[in-house]
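1. Pasted the sequence and its predicted model underneath.
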Amino acid sequence: MTTKQAALSHLKVLDLSRVLAGPWCTQMLADLGADVIKVERPGAGDDTRHWGPPFLKDADDNDTTEATYFTACNRNKRAITLDMAQPEGQALILKMAARSDVLVENFKVGGLKQYGLDYESLKAVNPRLIYCSVTGFGQNGPYAERAGYDLMIQAMSGMMSITGHADGEPGGGPTRMGVALIDVLTGIYACSAILAAIEVRHRTGEGQHIDMALMDVGMAVLANQAAGFLNTGKVPQRQGNTHPSLAPYQTFETLDGSMLLAVGNDGQFARFCEAAGHPEWAKDGRFASNTLRVKHRDVLIPTLQAVTRSRSTAQWIALLEDKAVPCGPINDIGQAFADAQVQARGLRVDQAVTSSQPVAGAMASIATVASPLRLTATPPVLHRPPPALGEHTDEVLAELGLDALQVAGLRQRGVV
């Protein structure tokens, strides 16, 4: 993350989204240099500002009123408060949309039409506008009117049915992922769609409407599991940390805990066997190929497990790391951020908090995770930390041509 001019520094993005999927998309655009203006409800703001604990800490290690959740997906944005239910608020959004390249919203289907802020209305004032709608189920279909949340989609898409241990095992049953991953992936897909639409606009001069649905993304990211079902008719089942198509590809107990062994081909398996002191396993008629190893998994895994318990996790990693056999520890998040590779890549970012952020109080900085996008010529930038509610309202309205007296009037009437 640098202060250089970035890839999308020429773009203006109007962010009417909240919670995670939409804000994740707009944070990606902001990290790439776009000027993103986040619009929030006066006095309340994005729901995730209040989704705590955990909360941000002040200089004395006391909780503030700002949830850490909000900081995960709102870095590099300018934040204003605006009541779009009021005609004056609608007029201001219309004015901003006329100057924007991209608009991202995650209201229910048709939710913005009552305010005259739907795609067709805004297209009339800005034909170049790329308008991205993020909903649970998309703009059409029998569920289009339903609200959609990540956990619902994890359940409905089948994702939970393949996550967790089998019913007959301890702790068995459908399990949600530890992160709202479908929200995050929807944000990433939305960002990709927006960049594609920008490329199309270079050729046609026109924007377009993008219809992103969590359900669509939830089904798409079933990946190999969906492909297996669609082409065989066999419904995949939960199998804990094992892999339906690879073996050995799972967790193994060690002398002092556990490790992850991820063998993806026969060469890796042969090198593991040699390092483990059992080269004969790679030539065994039951284990000589991946398909055979999967078929004879019930024999293979206990055989390997008896050996993996003979060394510590660190000893196994040291033994295998120069032999191109994927192997690693099972870290908690604290251990992951302490990892030498994570630190070398600079994946923790600490951004100074300005005095204009009243919620942050006496905090010196806010920590976030660096963008994983590493462009050599136009790297991601760090403009500003996650904003306080309404932090840039006066600044943005001044850019629209409003003077201090007009802004004060809007504030008095509860518009901002």
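-> Thanks, I have the structure now. Numbering: from 1, shown residues only.
2. From here on, just use CA atoms for contacts and neighbour counts.
-> OK.
3. Nearest residue to residue 307 in space, please, no chain neighbours.
-> residue 276 (7.4 Å; Cα to Cα, 6 or more residues apart in numbering).
4. So residue 349 is in contact with residue 372, correct?
-> No - the pair residue 349 / residue 372 is not scored as a contact, 11.7 Å apart, by Cα atoms under 8 Å.
5. here comes the other one, which I'd like you to weigh against the first:
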Amino acid sequence: MPTSSQQSALAGLRVLDLSRVLAGPWASQLLGDLGADVVKVERPGAGDDTRAWGPPWLPDGKGEPTDESAYFLSANRNKRSITIDLSKPEGQQLVKQLAANADILIENFKVGGLQQYGLDYNSLAALNPRLIYCSITGFGQTGPYAARPGYDFLIQGMGGLMSLTGRPDGTEGDGPLKVGVALTDVMTGLYASVGVLAALTNREKTGSGQHIDLALLDVQIAALANQASNYLVGGVVPRRMGNAHPSIVPYQDFPTSDGYMIVAVGNDGQFSSFCNALGQREWALDERFATNPQRVTHRAELIALIRSVTATRTTDEWVDAMKAAGVPCGPINSLDKVFADPQVQARGVRVEISRPGMAAVPLVANPIRMSVSSIDYQRPPPALGEHTMEVLTNWLAMSEADIADLRMRKIV
């Protein structure tokens, strides 16, 4: 919670969130953490698809499972939920009114999907020229794939990430693998947030909003970083290398007597310290291994030698030895060990938000730390339609009678 001397950086901004699943909700959650008023528009009776993506489910105050999935909880704190039937003209009109009062709109409908309702960028910009309208799709608003649906798993494959992830061909368990979380969606949400904040800065200069076109495929390729650059510069298609690094050795996992550890040697000085800690000082003087380019060339020989030594002691013993030697090293933690780690606990990475009649909602904290502005955890992920009356009253000044009429006609 913020202190009395702190203020949320985005306090006063209004975000209309028409997105669902992960990429869009991740972006709007981040804006909500930074203080924006985020209103999530959901389908009556069903809501965001991820509400049903369980188990596990959040328990109620008695420990019994509810219909709130852990997946939904991960991306929807600091939002208010309103249900609106977009298929009905009255529902479309409500969203237009909300957009007229919003600073930012985030949506992830298929290309052209909102145009039939008059909720596309051009239609809403005519009502609110200051509106920043962020569209998130699998392949973008243009190009031969624009009309195709795109999901994280599909994009990890098409965008090259899976070609780089997994064990090398010809080894046990070889073949491409996806990352263990929907990383492309998460990265797209982060890029969306950056784009929105840039558009806000531009609006301060020009007075006008704009349309942001974000594609999961574009984001995935952009996030290939050095691997994409290696291909563009060197012309060689990178291959799967398991946990090894294409340009740095040793930079991978190694077996210990009770598991595995990660060693991340970034320069020749660290390699010398690493050899000393292993009791193999002569390796640092060997011309095959003395410099990183030589270690890359003689990777197989060196890795075999290192493995024969690391397997003789436990992970904890090696981590302690490498820590004393100044060599980056650590265990491969399961999530129970992650959240039990003293560094993780000291940084407050786990937070809980109370919710009346329910168990407290455990969540992962926003990792941004600012010296002046606060990160707030004011609202737990909302129940479906929980804030319909509140939002229509706050944003549109509607009367209780008018809202009751909308409910009776199943518009909200």
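-> Thanks, I have it. As the structure is a computational prediction, the values presented were derived from the model and not from experiment.
6. can you give me how far the longest helix seen in structure 2 is from the chain middle?
-> In structure 2, assigned by DSSP state H, the helix with the most residues is helix 183-206. Offset of helix 183-206 of structure 2 from its chain centre (Cα atoms, centre = their mean, to the nearest Å): 14 Å.
7. next one: stretch 20-28 of structure 1
-> 8 Å.
8. which part of structure 2 lines up with it?
-> Matched against structure 2 by TM-score structural alignment, stretch 20-28 of structure 1 falls on residues 22-30.
9. Check what contacts that stretch and list those residues.
-> 15, 17, 19, 38, 75-79, 106-108, 136, 185-190, 192-193, 366 (Cα atoms under 8 Å, 6 or more residues apart in numbering).
10. Neighbours of the aligned partner of residue 98 of structure 2 in structure 1, how many?
-> Under the alignment (TM-score structural alignment), residue 98 of structure 2 pairs with residue 96 in structure 1. Neighbour count for residue 96 of structure 1, taken as other Cα atoms under 10 Å: 20.
11. Confirm residue 96 of structure 1 sits in a helix?
-> Yes - counting by DSSP: H, G, I helix; E, B strand; the rest coil, residue 96 of structure 1 is found in a helix.
12. hang on, it packs against residue 15?
-> No - counting by Cα under 8 Å, residue 96 of structure 1 does not reach residue 15; the two are 10.5 Å apart.
13. May I ask which helix or strand encompasses residue 134 of structure 1?
-> In this structure, residue 134 of structure 1 is located in strand 130-135 according to DSSP states H and E.
14. so whichever helix or strand comes after that strand matches what in structure 2?
-> Downstream of strand 130-135 of structure 1, the first helix or strand assigned by DSSP H and E is helix 150-156. Aligned using TM-score structural alignment, helix 150-156 of structure 1 spans residues 152-158 in structure 2.
15. average offset between that stretch and structure 1?
-> For stretch 152-158 of structure 2, the mean deviation from structure 1 after alignment is 0.5 Å (mean Cα distance after the TM-score superposition for structure 1).
16. Trace residue 172 of structure 2 over to structure 1, please.
-> In structure 1, residue 172 of structure 2 lands on residue 170 (TM-score structural alignment).
17. how close does that match sit to residue 298 of structure 1?
-> Counting by Cα to Cα, to the nearest Å, the gap from residue 170 of structure 1 to residue 298 of structure 1 is 18 Å.
18. same question, residue 208 of structure 1
-> Applying Cα to Cα to residue 208 of structure 1 and residue 298 of structure 1 gives a distance of 53 Å.
19. More neighbours: these two, which one.
-> The residue with more neighbours, out of residue 208 of structure 1 and residue 298, is residue 208; 20 against 10, by other Cα under 10 Å.
20. ok, the aligned residue in structure 2 for that one - contacts?
-> Here residue 208 of structure 1 is matched to residue 210 in structure 2, going by TM-score structural alignment. Neighbouring residues of residue 210 of structure 2 by Cα under 8 Å, 6+ apart: 130-133, 199.
21. With residue 244 of structure 2 instead?
-> With the criterion set at Cα under 8 Å, 6+ apart, residue 244 of structure 2 makes contact with 250-253.
22. That one pairs with which position in structure 1?
-> By TM-score structural alignment, residue 244 of structure 2 lines up with residue 242.
23. Then residue 8 of structure 2?
-> So residue 8 of structure 2 corresponds to residue 6, using TM-score structural alignment.
24. How about the secondary structure of its match?
-> Under three-state DSSP, the three-state class of residue 6 of structure 1 is coil.
25. Isn't it up against residue 35?
-> No - at 10.9 Å, residue 6 of structure 1 does not count as touching residue 35 under the criterion of Cα under 8 Å.
26. hmm, who's touching stretch 308-328 of structure 2?
-> 254-261, 263-265, 270-271, 273-274, 277-278, 329-331.
27. One more pass at 10 Å, please.
-> Here stretch 308-328 of structure 2 makes contact (Cα atoms under 10 Å, 6 or more residues apart in numbering) with 251, 254-266, 269-280, 329-332.
28. for stretch 44-52 of structure 2, same thing?
-> 18-22, 25, 40-43, 57, 67-76, 81-86, 383-385, 410-412.
29. Whichever of the contacts of residue 244 of structure 2 end up buried, select them in ChimeraX.
-> Burial among the contacts of residue 244 of structure 2 is assessed by 16 or more other Cα atoms under 10 Å; the matching ChimeraX selection reads:
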select :250,251,252,253
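30. among the contacts of residue 244 of structure 2, which are in helices?
-> Those of these lying in helices (DSSP H): none at all.
31. What's the match for residue 126 of structure 2 in structure 1?
-> By TM-score structural alignment, residue 126 of structure 2 lines up with residue 124.
32. dump the residue contacts of that match.
-> With Cα under 10 Å, 6+ apart, residue 124 of structure 1 has these contacts: residue 98.
33. Which helix or strand contains it?
-> Per DSSP H and E: helix 119-125 holds residue 124 of structure 1.
34. Show me what counts as buried in that helix.
-> Those would be 119, 122-123, for helix 119-125 of structure 1 by 16+ other Cα under 10 Å.
35. circling back to that earlier point, mind putting the contacts of residue 210 of structure 2 into CSV with neighbour count?
-> CSV is the format used below for the contacts of residue 210 of structure 2 (neighbours: other Cα atoms under 10 Å):
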residue, neighbour count
130, 22
131, 27
132, 28
133, 27
199, 22
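36. how do those look in structure 1, which are kept?
-> Retained in structure 1 (both residues aligned by TM-score structural alignment, their matches' Cα atoms under 8 Å) from the contacts of residue 210 of structure 2: 130-133, 199.
37. export those to CSV and tack on distance to residue 398 of structure 2?
-> Listed next are these as CSV, based on distance: Cα to Cα, whole Å:
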residue, distance to residue 398 of structure 2
130, 23
131, 22
132, 25
133, 25
199, 30
